[in-house]
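> I'll drop the sequence and a predicted model, then ask my questions.
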Amino acid sequence: MPFGRSALGSGSGSGGRAMGAGGQRPLSDINVTPLVDVMLVLLVIFIITAPLLASSIRLDLPQTDAGQPNEEPRFVSLVVDAKGAVYLNDEPMDDAQLAARLTQAAADDRNTEVQLRADQTVPYGKVVQLMGIANKAGLSRIGFVTEPPAR
């Protein structure tokens, strides 16, 4: 037997095909690249879902009738048209009537919201005056209603 060669690895016809071209042994290592890809995808999925799972704490909360979550929020609609006329829930009002009705609404529920709709041409001073009337009546929640721009 020559130095460094086995009987199977010689260039003769026995086993030359199983050894591959050039007489080298076939590689028996596992290709880990797809395994690493799958593990990285799973790691990203776990990183994203872990905060969602951590916030699901099961509690046995006490029961009370103090605040019902299904109650509709109360609001009054305050409108100022282009001429400066004031309407409360679609009824025309002067400043004294408005103050009385807003005081009544505040007495019924202090969390009543005033939804203020004002025409673009209404002076800023008139809007501030109405906000002051609502604030003096005890209603501090004022929302400005707008329209989205035309496309």
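Nice, thanks for sending it over.
> CA only for contacts and neighbour counts going forward, please
Fine.
> what's the distance between the longest helix belonging to the chain and the middle of its chain?
The longest helix of the chain (DSSP state H) is helix 33-54. Relative to the mean C-alpha coordinate of its chain, helix 33-54 is positioned 23 Å out (Cα atoms, centre = their mean, to the nearest Å).
> heading C-terminal from it, find the next helix or strand.
strand 75-80 (DSSP states H and E).
> quick check: next helix or strand after that following strand?
strand 86-88.
> hmm, who's touching that following strand?
76-80, 92-94, 98 (Cα atoms under 8 Å, 6 or more residues apart in numbering).
> now with 6 Å?
Contact with strand 86-88 is made by 77-80, 92-93, as judged by Cα atoms under 6 Å, 6 or more residues apart in numbering.
> out of these, which are buried?
Among the contacts of strand 86-88, the ones that count as buried by 16 or more other Cα atoms under 10 Å are 77-80, 93.
> please determine how far Gln120 is located from Gly138.
Gln120 is 26 Å from Gly138, where distance means Cα to Cα, to the nearest Å.
> one more to weigh against that first structure:
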Amino acid sequence: MAMQTTSDNTSGEPMMDINMTPLIDVMLVLLIMFIITIPIQTHAVKLDLPVDQPNTPPPPIDPVKNKVVITAGGQILWNGTPVQPEQLRQYLELSQQIQPIPELHLQPEPEARYELVDQVLAITKKAHVEKMGFVGNEAYMKF
């Protein structure tokens, strides 16, 4: 119940204001019912996953994996042997002609100069290397 205790109503006249409490109560109940009846939104991504068939032969496993290491001293190593950038590009172009194409593992040392790593990445792009991976990224993790 609403009660007015101001000095305006000294003559005992009835109040002409609407009691807002029941209106607010009804609105709150309706709001809660509306929230409860809203369906839960699910964020799902539909994917067509490949089905494993036991009769299909496994994909060919390539034993050749070429590794390019960029040292902190500024050397480029092709499978452990120091090479110049021109030799690296020739080796990469030759490796892309082998079927199946061997993987290229790029492993820059943590202290290697970014300029040299960028140069090697540009060489691999010009040689159209198709299968490439970065090896040793865990060395850059900071705990």
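Nice, thanks for sending it over. Given the structure is predicted, the values throughout are model-derived calculations rather than measurements.
> rewinding a little: more neighbours, Gln120 and Gly138 of the first structure?
Legend: neighbour count by other Cα atoms under 10 Å for Gln120 of the first structure and Gly138, higher for Gly138 (19 against 10).
> three-state assignment of the counterpart of the more buried one in the second structure?
Alignment note (TM-score structural alignment): Gly138 of the first structure maps to His128 of the second structure. Classification of His128 of the second structure by DSSP: H, G, I helix; E, B strand; the rest coil places it in coil.
> distance of His128 of the second structure from Arg89 of the second structure?
Distance, His128 of the second structure to Arg89 of the second structure, by Cα to Cα: 10 Å.
> for Val117 of the second structure, same thing?
14 Å.
> still on that earlier bit, ok, the buried ones among the contacts of strand 86-88 of the first structure vs Asn111 of the first structure, which is closest?
Ser77 (14.1 Å; Cα to Cα).
> on that earlier part again, let me see the contact set for the match of Gly138 of the first structure.
By Cα under 6 Å, 6+ apart, His128 of the second structure has no neighbours at all.
> ok, now how distant is Thr124 of the second structure from Ala72 of the second structure?
20 Å.
> more neighbours, these two?
Each of Thr124 of the second structure and Ala72 has its neighbours counted (other Cα under 10 Å); Thr124 has more, 19 against 14.
> which SS state does that one fall under?
helix.
> roughly how far does the most centrally placed residue in the first structure sit from Met39 of the first structure?
The centroid of the first structure falls nearest to Leu52 when counting by Cα atoms, centre = their mean (13.6 Å). From Leu52 of the first structure across to Met39 of the first structure, the span is 20 Å (Cα to Cα).
> for the second structure, which helix is longest?
Per DSSP H, the second structure has its longest helix at helix 21-37.
> now that helix: which residue numbers in the first structure?
Counting by TM-score structural alignment, helix 21-37 of the second structure sits on no residues of the first structure.
> the counterpart of Asp94 of the first structure in the second structure: neighbour count?
Counting by TM-score structural alignment, Asp94 of the first structure lines up with Gln84 in the second structure. For Gln84 of the second structure, the count of nearby residues is 11 (other Cα under 10 Å).
> count of neighbours near the residue nearest to Gln84 of the second structure when sequence neighbours are not counted?
Nearest non-adjacent residue to Gln84 of the second structure, counting by Cα to Cα, 6 or more residues apart in numbering: Ile76, 6.9 Å away. Residues near Ile76 of the second structure, counting by other Cα under 10 Å, number 22.
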